[in-house]
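[1] Give me a 3D structure for the following:
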Amino acid sequence: MTENDSLAERVAELERRLDALTMPPVRTPSPDPSAGVPADLFWALEGLKQRVDADEPGAVLYTGTVGLPTGERYDWQYGTPVEALLEADWSAWADRLAALGHPVRLRLLHRILSGVRTTAELAADEELGTTGQLYHHLRHLVSAGWLQSAARGRYTVPGERVVPLLVILSGVRT
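    Take a look at the predicted model:
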C-alpha cells in the first residue's frame, strides 16, 4: 500500500464519519402507549442498536417464531452488517428473487407451507396449472433453494427459508 492509498482511505473514512454526523437518522416514531402501542414495540431494534458500534454503518436483523398449520415450528434469527450487504454482488441473488416473482410459484409456496405437500395434492389444484407447468415451477423453486424434495413427490420449504420467505412477503405487503 502506497502513502497515497493510505491517505485516500483515511480521507474516505473521514468523509463517511462526517456524513454519519451530519445526516439525521431516519427514525420510526416512538410507540405511544396511550394509542394502544406497547412501549416495548421496538425491543429487537433497541437490542440491535446496543450491539452495533456507533461508528459502523449499522446492521440488519430479522427474526421470527413461526408455527405452521402442519404443526411445524421454526424459531429463526439472522443478522448481517450493512457494510457486508452494500459490498456484496446483489446480482448473484437474482435467481432466488426471480423464483418468487411468479404468481404460481408464490401459490405453490403458500400451499406447501399450509400443509399441501405431495405432487398429487398440488396437481389437484387447478390454480397451479397443468402437471407439466406444476413440475416446471417446482423445479424452479427447488433450484433456487425455496423448496426441497423431502421424498419422491413430496415437497417442503427448508426450515432455514421459512422465516426469510415470510420476511420478504411482509416487506412487500405494504
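[2] CA only for contacts and neighbour counts going forward, please
    Fine.
[3] Looks to me like Glu160 is in a helix.
    Yes: the assignment for Glu160 is a helix, going by DSSP: H, G, I helix; E, B strand; the rest coil.
[4] quick one: it and Asp75 touch, right?
    No: in terms of Cα atoms under 8 Å, Glu160 does not count as a neighbour of Asp75; the distance is 9.3 Å.
[5] what number of residues lie near the residue lying closest to Glu160 once chain neighbours are set aside?
    Once its chain neighbours are removed from consideration, Glu160 has its nearest residue in Trp76; the separation is 7.4 Å (Cα to Cα, 6 or more residues apart in numbering). In terms of burial, Trp76 registers 16 neighbours under the definition other Cα atoms under 10 Å.
[6] Another sequence for comparison is provided below:
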Amino acid sequence: MAELERRIATLEERGREQPAMTSEPEELWALTRLQHDFEAAGLAAGGVLFTGALTLPTRERYRWQMTFTTDALLEDDADEAAECLAALGSPVRLRLLRAILAGRRTAAELTELDGVGTSGQIYHHLRQLAAVGWLQTAGRGRFEVPAGRVVPLLVALASARR
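    From the prediction side, this is the model:
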C-alpha cells in the first residue's frame, strides 16, 4: 500500500508539471493494467480509462473511474457527443461550471462573476448545461455538477490544455 501511495504522490507531483509522455514500464502501471484487462476480456482494440480522486474547494470529495472500449467510443452517437461537447465550447459556460465547482451555487452568486452576463443570460447558459447533463438543480435555486460528471468535466478541461 505504501508503494502505491508513493506512486500516486509522484504522479500528482508530475501533474503539476508540464505533462510528458514516458515509455518507462514502471511509470506506466495504470496503462499496463488497463492493457492486461482489455486483453483478458478479448478486446484487442483496447480502450481508455479515466479516473480521479479529488476534493473540491467546497470540501466535497469525489472518487470516480470509467472505462470505455475503443469500439464503443467510435460507435457512439456523434450528434449527442457534439451537443455535449458544444455546451463546453463557451468560455462563459466554462467559467460558470468552474465557479459552481468552487462553491458558487446560485444564480445570484454567479451574477457576481465578471463577464458572465445578465441573470437572464446566466439562466440560459445554466439551462443549456443542464440539458446535456453537465449541471443539475439541487433545490432552492441551487445548481451543482452531478457527482458522476465532476471527474469527466475535469478530464475535459485537462484535455484542452496544450
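[7] Just give the TM-score of the two.
    Their TM-score after superposition, calculated using TM-score structural alignment, normalised by the length of the second structure, is reported as 0.81; 140 aligned residues with a Cα RMSD of 1.5 Å.
[8] Strands of the first structure, residue ranges please.
    Under the criterion DSSP state E, strands of the first structure are mapped to 59-67, 73-81, 148-151, 154-156.
[9] if I pick the counterpart of Leu106 of the first structure in the second structure, what's in contact with it?
    Using TM-score structural alignment to pair residues, one finds that Leu106 of the first structure aligns to Leu94 in the second structure. Listed by Cα atoms under 8 Å, 6 or more residues apart in numbering, the contact partners of Leu94 of the second structure are Leu88.
[10] And the residue nearest to Glu160 of the first structure, what's its match in the second structure?
    That one, Trp76 of the first structure, aligns with Trp64 by TM-score structural alignment.
[11] hang on, Thr70 of the first structure packs against Ser114?
    Yes: taking Cα under 8 Å as the definition, Thr70 of the first structure is a contact partner of Ser114 at 6.6 Å.
[12] before we move on, the earlier item: and the match of Trp76 of the first structure, what is it in contact with?
    Shown here is Trp64 of the second structure, whose contacts under the criterion Cα under 8 Å, 6+ apart are 51-53, 148, 151.
[13] Run a quick neighbour tally on Val116 of the first structure.
    A total of 19 residues lie near Val116 of the first structure under the criterion other Cα under 10 Å.
[14] what's the single longest helix in the second structure?
    helix 2-16 (DSSP state H).
[15] For the residue in the second structure that Val66 of the first structure lines up against, give me its contacts.
    Using TM-score structural alignment to pair residues, one finds that Val66 of the first structure aligns to Leu54 in the second structure. Remark: with contacts taken as Cα under 8 Å, 6+ apart, Leu54 of the second structure is in contact with 61-63.
[16] thinking again about what came up before, closest to Leu85 of the second structure among the contacts of Trp64 of the second structure?
    Proximity of the contacts of Trp64 of the second structure to Leu85 of the second structure was ranked by Cα to Cα; the top entry is Val151 with 14.9 Å.
[17] What does the closest one correspond to in the first structure?
    By TM-score structural alignment, Val151 of the second structure lines up with Val163 in the first structure.
[18] Now do the same contact list for its match.
    Val163 of the first structure is in contact with 63-66, 74, 76, counting by Cα under 8 Å, 6+ apart.
[19] can I get these in CSV with distance to Gly171 of the first structure?
    Output for the contacts of Val163 of the first structure, formatted as CSV (distance: Cα to Cα, whole Å):
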residue, distance to Gly171 of the first structure
Thr63, 13
Gly64, 14
Thr65, 17
Val66, 16
Tyr74, 19
Trp76, 17
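[20] that older thread, ok, now how distant is the match of Val151 of the second structure from Leu41 of the first structure?
    Distance of Val163 of the first structure to Leu41 of the first structure, given as Cα to Cα, to the nearest Å: 19 Å.
[21] Nearest to Thr69 of the second structure among the contacts of Trp64 of the second structure?
    Checking these against Thr69 of the second structure by Cα to Cα gives Thr51 as the nearest, at 14.8 Å.
[22] ok, the closest one touching Phe68?
    No: here Thr51 of the second structure does not reach Phe68: they are 11.6 Å apart, not a contact under Cα under 8 Å.
[23] quick one: the helices in the second structure?
    Counting by DSSP H, the second structure has helices at residues 2-16, 29-40, 70-75, 78-87, 91-102, 107-111, 119-131, 147-159.
[24] Columns distance to Gly139 of the second structure on top of those, output as CSV?
    Formatted as CSV, the helices of the second structure follow (distance: least, Cα to Cα, whole Å):
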stretch, distance to Gly139 of the second structure
helix 2-16, 35
helix 29-40, 39
helix 70-75, 34
helix 78-87, 22
helix 91-102, 14
helix 107-111, 12
helix 119-131, 14
helix 147-159, 16
